[in-house]
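In: Show me how the following folds:
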Amino acid sequence: MKGILAPRYERNYKTISVEDQKKLADSTIAIVGCGGLGGTMAEEFARLGVGRLILVDGDTIDETNLNRQLFSTEYNIGAKKVEAARQRLQAVNSSVELTLIDDWFNQDNAADIFSGANLVCDALDSIQRRIDLEQSCHRLNKPLVYAGIAGWFGMLGVSLPGDYSVLKVFKDGMENDRGMEKIWGNPAFTPWVMSSLAAAESVKIIVGREPALRNSWLQADLLYMEFETFKISK
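Out: A predicted model of the protein is given here:
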């Protein structure tokens, strides 16, 4: 219990109990994508005290990432995103175990990538890859938290094994799977807000609380500060 009672976690305890802190310390969360969404999720989980993070991204940092991606700096352009994640997260919380996958997720490597994970977070920007990820999580009996961003707008949901919420939400957009953030842009505030909301839902799942967004999704409009939840038909 000594590690979870460290002063670094004292400010968690009015919200997260000591027993919940232990559950976080004993948990493994996989994040698919280490960009604007995934990188911020990873740092929040590290600061919260999640014991192990599996980070999956085969990309490198470029100058266009500097406006929003937490792991990108002017000094590491060209570096692998997972290596930039290692440097940042070790400086934030050296007790977190990091498993870095410098590769792209696909259904063939999912079982190996997500081995030991209690939860998977989707920080992808392709509808087909999101659906593939949900199918893999269903097959492997892993809960999934998924988030998306574009311009002023964000969305967030939870898909437990068998729900197929991602498929239900995104299937009608398959013909226009061009990546809406590439069309509408991606300022820093949108992924950072949605990452924090995703982290909150993830913590609930890890500690055994009911997630608010199962069989529904949250839509956020940061231009007009409007948040609305939509039910997904079963």
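In: Every contact and neighbour count from this point should use C-alpha atoms.
Out: OK.
In: so the spatially most central residue of the chain, which of the three states?
Out: Central residue of the chain (C-alpha atoms, centre = their mean): residue 121, 3.8 Å from the mean position. Per DSSP: H, G, I helix; E, B strand; the rest coil, the secondary structure class of residue 121 is strand.
In: one more to line up against the first:
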Amino acid sequence: MAELSRALFNASYQGSHPRTDPRRLIKDREIGRIAEEFGISRNEAEIAALEAEIAPARYVRNMAALDCKDQIRLLKSRAAIIGLGGLGGYVAQTLARSGVGSLVLVDGDVFEQTNLNRQAFSTIRTLGENKAEAALEKIRKMNPSVNLEWEGVFLDKDNAGPILKGADVIMDCLGGLDNRVLLQQAARDMEIPLISAALAGFTGHVTVVFPGDQGLFPLIGREDDSSGEGVETDLGCPCPPVMLAASIQCSEAVKVLTRKGQALQNKLLAFDLLDNTFQVFDLS
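Out: Below you'll find the predicted structure:
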């Protein structure tokens, strides 16, 4: 361990940004080199650097808001992202850029032409590809220190347990109502916090459901009562509210994982971008 710390220090440099804390930084290529030299993952190398108060340069702009311990918590965390379409694409890339150390990408769908207006990993080249697999390839290039798994399947009663096992937080990025209750029930049974978002037109909402909370059950009913595409089929799904809801979801995830701030537990944040209203409703 002493040799690893020494190697990290020797590869680091003095940061010049006035708000940088810690002041010593290490570049991405040096993280990769040292990880290979010591036979550890890049994720482990980043954690070791932060424990030695050396910040990976890619996270330096996090450091005024998150300290080394916060960033370590993120790097040690595992998030399961259910749905890699509109919400899930932006959630996946934001959590990867934020330094959440392990992501499980789950979606059985493929990209089609109608996804091009809003889905982060939807391009002309990815049309026809599985959404989770396409996300995997993009995120690897974005942050190679993130541990990635993907499941090209839709969530169901049989696979929910194995897929969600070990997650510190679950991101509900499903479209419509199908499987939302199943996902919340699985999160409750496994005692994993769930961060859920939904969209319709220029409106959307986000909530955080901790184990034991009622969450969305009062709004969308139990499993036998909730299915279908949801109101977004009638009101459309433009890109701006998708990106906003995904950003709020990720902000809540960072708060839950680092134990900072006040999460939207038992609260529903609803927004309407057409009249610029944001309201928080009590769900308890």
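In: Wait, the residue nearest to the centre of the first structure touches residue 28, no?
Out: No: if you go by C-alpha atoms under 8 Å, residue 121 of the first structure and residue 28 don't touch, sitting 11.1 Å apart.
In: where along the first structure do the strands fall?
Out: Along the first structure, the stretches classed as strands by DSSP state E are 28-32, 52-56, 97-101, 119-122, 144-150, 153-159, 216-221, 226-231.
In: The fourth one maps to which residues in the second structure?
Out: Spelled out, it's strand 119-122 of the first structure. Taking TM-score structural alignment as the measure, the second structure aligns residues 169-172 with strand 119-122 of the first structure.
In: Please apply the same query to the second one.
Out: Residues 102-106 of the second structure are where strand 52-56 of the first structure lands when matched by TM-score structural alignment.
In: Please enumerate residues in contact with the matching stretch?
Out: By C-alpha atoms under 8 Å, 6 or more residues apart in numbering, the list of residues contacting stretch 102-106 of the second structure from outside reads 75-84, 92, 96, 132-133, 135-136, 146-155, 163.
In: If any of these are buried, give me the ChimeraX selection for them.
Out: To isolate the buried ones among those in ChimeraX, judged by 16 or more other C-alpha atoms under 10 Å, type:
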select :75,76,77,78,79,80,81,82,83,84,92,96,132,133,135,136,146,147,148,150,151,153,155,163
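In: and the spatially closest residue to residue 140 of the first structure that is not a sequence neighbour, how many neighbours?
Out: In this structure, residue 140 of the first structure finds its nearest non-sequential neighbour in residue 111, 7.0 Å apart by C-alpha to C-alpha, 6 or more residues apart in numbering. Residue 111 of the first structure has 14 neighbouring residues, counting by other C-alpha atoms under 10 Å.
In: Please tell me how far residue 3 of the first structure sits from residue 11 of the first structure.
Out: Residue 3 of the first structure sits 15 Å away from residue 11 of the first structure when distances are taken as C-alpha to C-alpha, to the nearest Å.
In: out of these two, which sits in the more crowded spot?
Out: Comparing residue 3 of the first structure with residue 11 by other C-alpha under 10 Å, the one with more neighbours is residue 3, at 13 against 10.
In: what's around the aligned partner of residue 264 of the second structure in the first structure, how many residues?
Out: Matched by TM-score structural alignment, residue 264 of the second structure corresponds to residue 213 in the first structure. Burial of residue 213 of the first structure is recorded as 18 neighbouring residues (other C-alpha under 10 Å).
In: go on, residue 80 of the first structure?
Out: Residue 80 of the first structure: 18 neighbours (other C-alpha under 10 Å).
In: check contacts around the counterpart of it in the second structure.
Out: Superposed on the second structure with TM-score structural alignment, residue 80 of the first structure falls opposite residue 130. Contact analysis of residue 130 of the second structure by C-alpha under 8 Å, 6+ apart lists 107-111, 152.
In: overlap between those residues and the first structure?
Out: Counting by both residues aligned by TM-score structural alignment, their matches' C-alpha atoms under 8 Å, the first structure reproduces these contacts from the contacts of residue 130 of the second structure: 108-111, 152.
In: And those residues, which two are furthest apart?
Out: Farthest pair in these (C-alpha to C-alpha) is 111 and 152. Separation: 12.3 Å.
In: which residues do those two both contact?
Out: 130-131.
In: the helices in the second structure, which residues?
Out: Assigned by DSSP state H, the second structure shows helices spanning 2-11, 28-38, 42-51, 68-75, 86-98, 131-142, 160-164, 180-190, 217-220, 232-235, 239-258.
In: No more questions from me, cheers.
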